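Chemist: sequence first, then the predicted structure, then my questions.
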Amino acid sequence: MINKQIIDTSSSEEQHNHSIVNASEDSATLSSTINTTEGETEPLLGEYQVEPSSSGLFLCSKLRARYAIAIWAFFGFFCLYAMRVNLSVAIVAMVAPQSALNQSIQACPTVEKNSTKPAPKYEFDWDPSKEGIILGAFFYGYLTTQVIGGNLAEKFGAKWIFGGGIFIASILTLLTPLAARIHYTLLIAIRVIIGMASGPAFPSAAVLWGKWVPSSERSTVPPAAQTGTSIGIIFTTPLVSIMTENGFIGGWPSAFYVFGMTSCIWFICWCFFGFNSPNQHPRISNKERLFLSKHIPPRPSKHRVTPWKKIACCPPVYGLAIMHVCYTYIYYTLLTSLPTYFATILNFNLQQNGFIFALPYFVQFLTTIIVGQIVDRLRARKTFSITTLRKTQTIIGTVGTCGFLVAIGYMGCNQFRAVLCCILAVGFLGLQTCGAIISHLDIASNYAGTLVGITNTLATIPGFVGPYVVGAITKNNQTIEAWRLIFNISAGIGAFGSLAYCILFNGEEQRWNRIEHENDTNGPTNT
């Protein structure tokens, strides 16, 4: 008769299960590896007492390897978004405002203040339509590399796909001021290529999470790492404003020099501390490696055929795609256009603009972290199904976001109320950031890179459509009524996406995600 042993395989990771794992015939091997004796259990925080090795030069030696990977990915996303949004703020200092004589202005009155500062000098005289094309150019390139980036990450590993794209974008960011001064078409070309280089980031990160993050942490760790995007916005916008107003490295060009160089430094660190999987990490503890191998579904062979037909016939994928497109329409429209709204309608100066623009994304960061923790706890207790949790997050987030978007247009010239509505509208997006937007991992973690590539490709379209719509509506018409229409359109699109998601999405793992025998209906295991 086989004696039963009590094993605590990974302490804090499994405390949410509230169960004791009984030993099987293989227990002896695990027990000797984990160093637990029969009848004993480790303390709840025993996982932190790992082997004396480091997950990274600048990180605590006792930090779990998967969290170290997430932290480096966080800084990667920080750099990615710093290079994406710097133009949205810098363009306010680059381009001369359109003459009031050529516009139907009914915006808020300006309070005249005595100032010893010289009048700002603008280098360019692009009209709003041209600005819209320049701001949207990034997304023309971003559209083209999503699916292929995710697929390559699944086949060859996410480390170099994720890091290499950010490195290429950093070099091109350093060249942006030169391109703008030569001709605006060259600036558009540079932004298109930066978009192409940035495209694989989210799909390849999804592959990374599929190999590093157990299902019990998927509402917390991936969203937390990806809040690097929000933190990138929070730091970039006020910093660009300060550097521009104080003439640092020539004023507005500093927005591109500083963050381009920062991203190059990040890439050097990623080369040493980023790893495709636990099996490739030279410093991960045996305990964490065993925990991850047990709690992460086995992945298919790198040569396994992607089940394209099954993906194309999967209703949850369609629900995800529609939701993703509608979410990003709101997100990208606000991301590229709020600085213009703050400057032309609410009359904030450049420095005020940068700080105020950062506030909504700080609230989104907090919302994502807090709600992600709550959802993971509810998921661990199995109080609600993952489908119920994801749909509830989506409904609450959509009602909040769309409601406050509509409200912005009716705040008139009241700066405080208008900014508060902007903050709350973006803050409620955080519920979707840690919900619907990471649902790819719920339904098919083995093909998350491909799924994110598909939905993110479609979701890139609003990136250039949104700024174009804003430019078309506000051309010679920078009025409260014009911006009210912009916010109402965004709210309507967001509501439609939420409805489609709630109808089509099911959070259960799809059968075609599972690894089966060679005669699996998905096809052969090699190409």
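Modeler: Perfect, thanks for sending it.
Chemist: alpha carbons only for contacts and neighbour counts from here, please
Modeler: Fine.
Chemist: over to Ile395. Which of the three states is it?
Modeler: helix (DSSP: H, G, I helix; E, B strand; the rest coil).
Chemist: now do the contacts for Ile311.
Modeler: Going by Cα atoms under 8 Å, 6 or more residues apart in numbering, Ile311 touches Val317.
Chemist: my bad, Val470
Modeler: 132, 333, 337, 486.
Chemist: gap between the second one and Leu320?
Modeler: It refers to Thr333. 20 Å (Cα to Cα, to the nearest Å).
Chemist: with neighbour numbers in mind, choose between the two.
Modeler: Neighbours per residue, other Cα atoms under 10 Å: of Thr333 and Leu320, the larger number sits with Leu320, 26 against 23.
Chemist: distance of that one relative to Phe273?
Modeler: In terms of Cα to Cα, Leu320 sits 32 Å off from Phe273.
Chemist: same check, this time on Pro307
Modeler: 32 Å.
Chemist: give me the more crowded residue out of the two.
Modeler: Phe273 (19 against 14).
Chemist: packing partners for the longest helix seen in the chain?
Modeler: Counting by DSSP state H, the longest helix found in the chain is helix 350-381. Applying 3 or more Cα pairs under 8 Å, 6 or more residues apart in numbering; DSSP states H and E, we find helix 350-381 packed against helix 65-94, helix 221-226, helix 228-245, helix 315-344, helix 415-433.
Chemist: tell me, what residue is most central in the protein?
Modeler: Gln226 (4.3 Å; Cα atoms, centre = their mean).
Chemist: and that residue, what does it touch?
Modeler: Contact analysis of Gln226 by Cα under 8 Å, 6+ apart lists 73-74, 77.
Chemist: mind redoing it with 7 Å?
Modeler: Going by Cα atoms under 7 Å, 6 or more residues apart in numbering, Gln226 touches 74, 77.
Chemist: now do Gly427
Modeler: 360-361, 363-364, 367.
Chemist: circling back: and the longest helix of the chain with helix 228-245, angle?
Modeler: Computed by axes from the mean of the first three to the mean of the last three Cα atoms, to 10 degrees, the angle separating helix 350-381 from helix 228-245 equals 170 degrees.
Chemist: list the buried ones in helix 350-381?
Modeler: Buried residues in helix 350-381, counted by 16 or more other Cα atoms under 10 Å: 350-373, 375-377, 379-380.
Chemist: give the burial count for the nearest residue to Phe156 once chain neighbours are set aside, as a bare number.
Modeler: Once flanking residues are discounted, Phe156 sits nearest to Lys302: 7.5 Å by Cα to Cα, 6 or more residues apart in numbering. Lys302 has 13 neighbours, counted by other Cα under 10 Å.
Chemist: structure B:
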Amino acid sequence: MMHRLFRLSAFWSSMNSAVEHQNEEHTPLLQKQAGKHSVPPKCCSVRSNLAFMMFLGFAVVYGLRVNLSVAMVAMVNATNGQPTSNGSEEKECPAPSGPSNTSHQNPDQPDGVPQYSWDPETQGMLLGAFFFGYLFTQIPGGYLSGRFGGSIFLGGGVLGTAVLTLLTPLAAQLGPSWLFALRALEGFGEGVTFPAQMAMWACWAPPLERARLTTFSGAGSNFGAFVALPLTGFICNSLGWPAVFYCFGGAGCLWAVLWFILVSDEPRTHRRISDQEKDYIINSIGSEGGSHGWSVPLLPMLLSVPLWAIIITQMCANWSYYTLLTSLPTYMDTVLHFDLRQNSFLSALPYLGAWLFSILSGVLADSLLEREILSITTVRKIFTLVGLLLPAGFLFAVGFTGCSSTLAVTFLTVSTTIGGISAAGVFMNQIDIAPRYAGMLLGITNTFGTIPGVLAPIAVGHLAKNRSLVGWRNVFCLSAGVSAIGALVFTLFGSGRIQRWAVREHGTDADREH
């Protein structure tokens, strides 16, 4: 039986490689169009500057997204207390004795800074409000970005979210319902940013630079989380929690001004791009880049196996991501008993490694394609498999570290760091299979990918409700298992070739062979 499965797997791999070679040999990427046109320097080029501006923008975006998670500790007074473990103390790690054990205490706020008596249910509602708005604008944002260009939607999304963030102290003073509505509107504004990014790279990223440009710009999200978490704690302790929202909101407004001055939708309309770089980008991308019309092939998209492979895999990958993003500070606090400053720094540490590895993965992926060592499909599958399966193993190990804070922090950091490798895999696969519709496809996949952001915290609350080691072990094992499933799905059903329904109607015969 195993021998037969091995032969079937080998046959599938050989057929897949043959099909990929047959289809990818007609793409601009493997035609080596860069060899026909002089390649302008990457350093200080307009496309590299665009990637840097996007990097800063997504750092701001994630700062605007996660600041409430830390600021909530300072916004809520200390009279609510913490629920006991209901007799499960023997399963918890012992807390350090002495005055240093301040993990459950609210930081002192300057005179005149209000604090609120919000119960845990209200706090959870406010922290989850962002995702309610975030769900609704992913697909419309991707569609409109692909039709009209992504710069106005990416810049407008950040600017709108930043302006609303400035109103957070006022909304909190008016009541939790007002703050909930404000956070939902912030999510509504941010929902268009990632689809708009992908729509812009469909016009700006030469195929041989696609992975490094896309992963570098998207890595701003991990960098933003790494900076925002400890910075928010520092500002809360030094200036009071309202200053957090004024600082982050002001930074977002400043970035938006620079964005609208420096950026355009495509190379043809950029005022400062050289003719050499413009011709290189346009000729490298070919006829499949640019914007799409009003109509989109919805039914072929719905029936596309590679698209569903992306959707399922991103949902599985985001389950562990959102589990750590929303619940890691709680684990650090209630199980490992780190104080507030240690908690904010250690919760942010994994995102530093993910930021570095995501950038390196993009460079490596492009290098493999440029040297024609592997096909696009193989590259995407390898980076997805490594970026999901290895982190799953380390997450599984976290559940068995017991009370060893050193091992737990090490495994969590290594898991998230290696997970950054998947940035050059499934998380940029939309632009491979349908460059014209990349923005809309990312909107679709991000909409499904946001569902774990709603469900994962609920699952954590159920599994770890007694704050026991066994409960948190189940949390980490569940996340590991879901990630492994995602790796398997993409390995079996993912693809890197342009789909038939994504080819322009007036394309050449070679294009239609895709």
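Modeler: Sure, I can see it. All values reported here derive from a predicted model rather than from experimental measurement.
Chemist: equivalent range in the second structure for the longest helix of the first structure?
Modeler: Helix 350-381 of the first structure corresponds to residues 340-371 in the second structure, going by TM-score structural alignment.
Chemist: likewise stretch 505-513 of the first structure?
Modeler: By TM-score structural alignment, stretch 505-513 of the first structure lines up with residues 494-502 in the second structure.
Chemist: tell me the gap between that stretch and the middle of its chain.
Modeler: Its chain's C-alpha centre and that of stretch 494-502 of the second structure lie 23 Å apart, by Cα atoms, centre = their mean, to the nearest Å.
Chemist: give me the contacts around that stretch.
Modeler: Identification of contacts with stretch 494-502 of the second structure by Cα under 7 Å, 6+ apart yields 23-24, 297, 300, 306, 309-310, 376-377, 380, 429, 432-434, 436, 512, 514.
Chemist: among the residues you listed, which ones are buried?
Modeler: 23-24, 306, 309-310, 376-377, 380, 429, 432-434, 436, 512, 514.
Chemist: now, which of those sits nearest Leu455 of the second structure?
Modeler: Relative to Leu455 of the second structure, the closest of those is Ile310; by Cα to Cα it sits at 19.2 Å.
Chemist: trace the closest one over to the first structure, please.
Modeler: So, by TM-score structural alignment, Ile310 of the second structure is matched to Leu320.
Chemist: any idea which helix or strand carries the residue nearest to that match when sequence neighbours are not counted?
Modeler: Of all residues not flanking Leu320 of the first structure in the chain, Tyr501 sits nearest, at 6.1 Å (Cα to Cα, 6+ apart). Per DSSP states H and E: Tyr501 of the first structure is located in helix 480-504.
Chemist: by how much does that helix deviate from the second structure on average?
Modeler: Taking mean Cα distance after the TM-score superposition for the first structure, the mean distance separating helix 480-504 of the first structure from the aligned residues in the second structure is 1.6 Å.
Chemist: now do that helix against helix 315-344, angle only.
Modeler: Using the same axes, to 10 degrees: helix 480-504 of the first structure against helix 315-344 is 160 degrees.
Chemist: by contact count, what packs against helix 480-504 of the first structure?
Modeler: Counting contacts by 3 or more Cα pairs under 7 Å, 6 or more residues apart in numbering; DSSP states H and E, helix 480-504 of the first structure packs against helix 315-344, helix 386-408, helix 448-474.
Chemist: relative to Ala137 of the first structure, how far out is the closest residue in space to Thr368 of the first structure that isn't next to it in sequence?
Modeler: Of all residues not flanking Thr368 of the first structure in the chain, Gly430 sits nearest, at 4.5 Å (Cα to Cα, 6+ apart). Remark: distance between Gly430 of the first structure and Ala137 of the first structure (Cα to Cα) = 26 Å.
Chemist: ok, the two, which is more surrounded?
Modeler: Counted by other Cα under 10 Å, Gly430 of the first structure and Ala137 do not tie: Gly430 has more neighbours, with 29 against 23.
Chemist: you'd agree Ser445 of the first structure is up against Gly210?
Modeler: Yes. Ser445 of the first structure is in contact with Gly210 according to Cα atoms under 7 Å; the separation is 5.3 Å.
Chemist: contacting residues around the residue nearest to Leu320 of the first structure?
Modeler: Contacts of Tyr501 of the first structure by Cα under 7 Å, 6+ apart are 319-320, 322-323.
Chemist: dump the residues you listed to a markdown table, plus distance to Glu245 of the first structure.
Modeler: Below are those laid out as a markdown table (distance: Cα to Cα, whole Å):
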| residue | distance to Glu245 of the first structure |
| --- | --- |
| Gly319 | 45 |
| Leu320 | 42 |
| Ile322 | 41 |
| Met323 | 39 |
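Chemist: from what I can see Ala358 of the first structure touches Thr236, true?
Modeler: No. Ala358 of the first structure lies out of contact with Thr236 (Cα under 7 Å); the separation is 8.2 Å.
Chemist: can you tell me what Gly189 of the second structure aligns to in the first structure?
Modeler: So Gly189 of the second structure corresponds to Ala197, using TM-score structural alignment.
Chemist: same question for Lys278 of the second structure.
Modeler: Checking TM-score structural alignment: Lys278 of the second structure goes with Arg289.
Chemist: so what's its match up against?
Modeler: Arg289 of the first structure neighbours (Cα under 7 Å, 6+ apart): Pro278.
Chemist: 8 Å instead, please
Modeler: Here Arg289 of the first structure is in contact with 278-279 (Cα under 8 Å, 6+ apart).
Chemist: roughly how far apart are it and His281 of the first structure?
Modeler: 9 Å.
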